[in-house]
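Peer 1: Just the structure for this:
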Amino acid sequence: MLNRTDLRGSRRDPRGLMPRAQLDVSVAVEQIRPVVEAVHEHGFSAIQDATRRFDGVELSRLRVSADAIAAAADALDPDVRAALLEVIARARKVHADQRRTDVTTQVVPGGTVTERWVPVGRVGLYVPGGLAVYPSTVVMNVVPAQAAGVESLVVASPPQADNDGLPDARVLAACALLGVDEVYAVGGAQAVAMLGYGSDGADAADRCEPVDVITGPGNIWVTAAKRLLRGVVGIDAEAGPTEIAVLADDTADPRHVAADLISQAEHDPLAASVLVTPSETLVAAVEEELARQVPATKHEARVREALTGVQSGVVLVDDLEQGLRVVDAYAAEHLEIQTRGARELALRVRNAGAIFVGPWAPVSLGDYAAGSNHVLPTGGCARHSSGLSVQSFLRGIHVVEYDEAALRDAAPHVVALANAEDLPAHGQAVTARFTP
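Peer 2: As a prediction, the model looks like this:
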């Protein structure tokens, strides 16, 4: 079922040789640009038009009523409620420890620089609702923003034709459990544009004010709209289809490996499931497990398409040292390590959105109840980007305080560099304070 890439004996850079989804966001940007520009220019009417075209819903209002949010919470399945409350508690525990504290550095006597960590004022949190619905993503977006101290949180999620044009009831219930009461039944690129530019609504109470930062995963149209809005607002990342890479040796249980590859393939036909191993015996056993497990899974067609796509496959390596270089080059959103000495290997990984160590830490745990965040960089972006965290909602602001003596001491250095850069007025702004 899985494509094979044999890197044994190769000394080439593996980045261009690894299975990878072929997504051209730049093409999607041009296709979605008219929608974004229409929302910018026409607001509510453009959102209604896009919602009618893409979601098949006639949107009479943007904002979900408080009564509808409360009703969704009241109707929530008790087991799902208990699970969400536990996930919220675990996520809050982890994210509370991420909050940075202000630091004051005495540079010289009389001269200090304080770095203050200040939350952004208003955040738009996007929760997708296409092939699957994600109340867990509400938690992953809202909890770090709340831990950062963001005062105004907005959730946007696609309207569902089978829920009277409201977002999925479980998404609304998760908002209620987290204390979020500003929710909009808008999805796709039009939601990103609404959050970034703001929009009028059916009346004054239905208006959506613009946000400072937009976070949350979505499909390629959401990603393209985020790229268009970058610079207008802050963007967490251009998240693409989900990825899992499993670095495994002959100690790995093939049932676990197969189940974990399937779990991510279930998300999307474009999802990537990659096994990196030096063991052909393991590959054969995993193939047997896939042949047994895939037909038994609910979303068999979707899983099979993802597993057989160009973005998925087996990568054979000489040994775990080469395997480590390969997974570092791949920079997976989710990386599982199921090997001897898994923790030691995990601590040597430089590029991954999140790392899951050993047989008892599957990616599914991180998707829901590990306490970690599941909004993570994809498409190799883990080489330079981090997953969503409290820091995503904070800005560092330097506060500079110097007294007269400290400035006098620094003056010759300021003047010398200002003259070297042919910016003499910079130096004069300092010397003017010490001349009559």
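Peer 1: switch to C-alpha atoms for all contacts and neighbour counts from now on
Peer 2: OK.
Peer 1: what about the helices in the stretch 51-200 of the chain?
Peer 2: 66-74, 78-96, 135-148, 169-178, 188-197 (DSSP state H, counting those that start in this stretch).
Peer 1: so of the ones you listed, which one's packed in deepest?
Peer 2: helix 188-197 (a mean of 28; mean count of other Cα atoms under 10 Å).
Peer 1: List the contacts of that one.
Peer 2: 32, 35-37, 39-40, 43, 47, 50-51, 124, 126, 128, 156-158, 208-214, 218-219, 221-222, 224-226, 229, 232-233 (Cα atoms under 8 Å, 6 or more residues apart in numbering).
Peer 1: Following up with a second sequence; could you model it the same way so I can compare the two?
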Amino acid sequence: MSIPGESPILRTIDWRGRALSLAELRRELPRVASASTHDAESSVRSILDQVRSAGLPALRSFAERFDGVAQEQPKVPQAALDRALAELDPEIRRALEESIARARTVALAQRPEDVPVQLAPGANVTLRWEPVRRVGLYVPGGLAVYPSSVIMNVVPALAAGVGSIALASPPQKEFGGLPHPSILAAAQLLGVSEVYAIGGAQAIGAFAYGIPASAGFAGLEPVDLVTGPGNIYVATAKRLVKGVVGIDAEAGPTEIAILADASAPADYVAADLISQAEHDPFAASVLVTDSAELADAVQAELAAQMGWTKHRERVARALAGEQSAVVLVDTVQQGIDVVDAYAAEHLEVMTENAAAVAARVRSAGAIFVGPTAPVSLGDYCAGSNHVLPTSGTAAFASGLGVHTFLRAIQVIDYDRAALAAVAEHIVVLAGAEDLPAHGDAVSVRFADRGATP
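Peer 2: Below you'll find the model as predicted:
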């Protein structure tokens, strides 16, 4: 659709009258052009290799090269954390404290109980949840500052019972080579004192391989899990160290999909599309609607609201990109099929009976129901986590949560009688798989009785 006399802000994909298969939907949906991880991989691999082999000198070199900072050592002094919190704007502090309180309430409720199962007297299997020993949390710098990402990473880790937390964020030349003060203040609010001024792929390498101690630097102990978003270099580094350490995900550019019908307020829809587009020129903003009239009204609102939004150049690039569009469909049900295939990081549902419609969606990182639940609510104060799967991975992956920082350990406790009750089955199955020693490992326990029961 187009607005008479104006060029539309978003391109339009018209699927009315078409029945598309899931494969066709996934192929034709608006997506950011795949950033070439291959192009980034060689330079990231080199960075990781240098961090692993050279340690602190490599970090110093990268801080000067990428951040313009001459760095003796990357550990942020406790005095700097104290000062950042003391000098934090009181309004920002209150907002962070409210965000922390709500996120903590939700996170604590997510902590699963151990699951003991008795299959027979003396035959017990327990699923025991154990926190990861040590985690490295990455908080990006770049076009925006993200103290909220400190909250979203640290709060579920603490709720899971993680005992050792290290946080890294890029050094900022304008702040004396330290991360942004609001990031330091958020860390201090949460009791995280092990903070490093390290950015990019080198931070991921430092977490994965550790940095040996040297004169004036106590060293950085390797972690078991790395979480947190970042640019293509951070995402590539996480992929390359996966297996050495665990990772939460390889995050891509942020995205919003809005499923809306004629009842949706056009100004709300436009404001929410713009709010996501201001993150990054590659951010995706997608409207799926069965109302051509709403689509036209949203285009007009976009044109008007872009006139006063602060980051209009960045927003304009994101909305004009191939990853952003209006998708016209025949019905709300067809719209559900489209957003399920898209599997958005953030999905807003602004339709009549929005809660019922949202309940029919099966693939999204987070679903925001109705006109008074914008994505911004989830970014800061909903109590939910804003570190979510991108690039369609919500079809099989979950957002960051307490579960991210837990491992399920199966504890098997059988007494002699309980083992005897299944011994014959084990021997039979071991023989069927041509693994007779497996059966012998059971039979030997009954050798003093002359034969396997």
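Peer 1: can I get the helices of the stretch 51-200 of structure 1 in JSON lines with distance to residue 110 of structure 1?
Peer 2: Converted to JSON lines, those look like this (distance: least, Cα to Cα, whole Å):
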{"stretch": "helix 66-74", "distance to residue 110 of structure 1": "53"}
{"stretch": "helix 78-96", "distance to residue 110 of structure 1": "34"}
{"stretch": "helix 135-148", "distance to residue 110 of structure 1": "31"}
{"stretch": "helix 169-178", "distance to residue 110 of structure 1": "45"}
{"stretch": "helix 188-197", "distance to residue 110 of structure 1": "43"}
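Peer 1: Which secondary structure state is assigned to the spatially most central residue of structure 1?
Peer 2: Centroid-nearest residue in structure 1, with Cα atoms, centre = their mean: residue 375, separated by 3.2 Å. Three-state call for residue 375 of structure 1 (DSSP: H, G, I helix; E, B strand; the rest coil): coil.
Peer 1: how near is it to residue 226 of structure 1?
Peer 2: 15 Å (Cα to Cα, to the nearest Å).
Peer 1: Show me what the residue nearest to the centre of structure 1 aligns to in structure 2.
Peer 2: Under the alignment (TM-score structural alignment), residue 375 of structure 1 maps onto residue 387 of structure 2.
Peer 1: Help me confirm that its match comes into contact with residue 398.
Peer 2: No: judged on Cα atoms under 8 Å, residue 387 of structure 2 makes no contact with residue 398 at a distance of 9.3 Å.
Peer 1: Can you give me the distance of the aligned residue in structure 2 for residue 16 of structure 1 to residue 338 of structure 2?
Peer 2: Aligned by TM-score structural alignment, residue 16 of structure 1 pairs with residue 27 of structure 2. According to Cα to Cα, residue 27 of structure 2 and residue 338 of structure 2 sit 12 Å apart.
Peer 1: who has more neighbours, those two?
Peer 2: residue 338 (24 against 12; other Cα atoms under 10 Å).
Peer 1: Map that one onto structure 1.
Peer 2: Using TM-score structural alignment, residue 338 of structure 2 sits opposite residue 326 in structure 1.
Peer 1: Tell me how far the helix or strand hosting its match lies from the chain's centre.
Peer 2: Using DSSP states H and E, residue 326 of structure 1 sits within helix 320-330. With Cα atoms, centre = their mean, to the nearest Å as the basis, helix 320-330 of structure 1 stands 23 Å off its chain's centre.
Peer 1: Next SSE downstream of it?
Peer 2: That would be, after helix 320-330 of structure 1 and using DSSP H and E, strand 334-338.
Peer 1: which residues sit in contact with residue 264 of structure 1?
Peer 2: With Cα under 8 Å, 6+ apart, residue 264 of structure 1 has these contacts: 242, 243, 244, 271, 272, 273.
Peer 1: let's see it at 7 Å
Peer 2: 242, 243, 244, 271, 273 (Cα atoms under 7 Å, 6 or more residues apart in numbering).
Peer 1: pretty sure residue 164 of structure 2 contacts residue 134?
Peer 2: Yes: Residue 164 of structure 2 is within contact range of residue 134, at 4.7 Å (criterion: Cα atoms under 7 Å).
Peer 1: Comparing those two, which shows the higher neighbour count?
Peer 2: residue 134 (20 against 15).
Peer 1: Just give me the match in structure 1 for that one.
Peer 2: That one, residue 134 of structure 2, aligns with residue 122 by TM-score structural alignment.
Peer 1: in structure 2, which spans are strands?
Peer 2: Here structure 2 has its strands, by DSSP state E, at 12-14, 115-120, 123-131, 134-138, 164-169, 195-197, 225-227, 246-247, 255-260, 284-289, 325-328, 344-350, 364-369, 406-414.
Peer 1: Please produce a markdown table containing these, extended by distance to residue 102 of structure 2.
Peer 2: Shown next, in a markdown table, are the strands of structure 2 (distance: least, Cα to Cα, whole Å):
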| stretch | distance to residue 102 of structure 2 |
| --- | --- |
| strand 12-14 | 38 |
| strand 115-120 | 27 |
| strand 123-131 | 22 |
| strand 134-138 | 20 |
| strand 164-169 | 21 |
| strand 195-197 | 24 |
| strand 225-227 | 21 |
| strand 246-247 | 25 |
| strand 255-260 | 23 |
| strand 284-289 | 27 |
| strand 325-328 | 34 |
| strand 344-350 | 19 |
| strand 364-369 | 16 |
| strand 406-414 | 21 |
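Peer 1: returning to what we had before: and the match of residue 375 of structure 1, how close does it get to residue 380 of structure 2?
Peer 2: 11 Å.
Peer 1: The counterpart of residue 77 of structure 2 in structure 1 - how many residues pack around it?
Peer 2: Matched to structure 1 by TM-score structural alignment, residue 77 of structure 2 sits across from residue 65. By the criterion of other Cα under 10 Å, residue 65 of structure 1 has 16 neighbours.
Peer 1: what residues are up against residue 65 of structure 1?
Peer 2: Applying Cα under 7 Å, 6+ apart, no residues qualify as near residue 65 of structure 1.
Peer 1: Next, count neighbours for residue 257 of structure 2.
Peer 2: 28.
Peer 1: What residue in structure 1 is paired with it?
Peer 2: Match for residue 257 of structure 2 (TM-score structural alignment): residue 245.
Peer 1: burial count for the aligned residue in structure 2 for residue 342 of structure 1?
Peer 2: With TM-score structural alignment as the criterion, residue 342 of structure 1 lines up with residue 354 in structure 2. Residues lying near residue 354 of structure 2 (other Cα under 10 Å) number 18.
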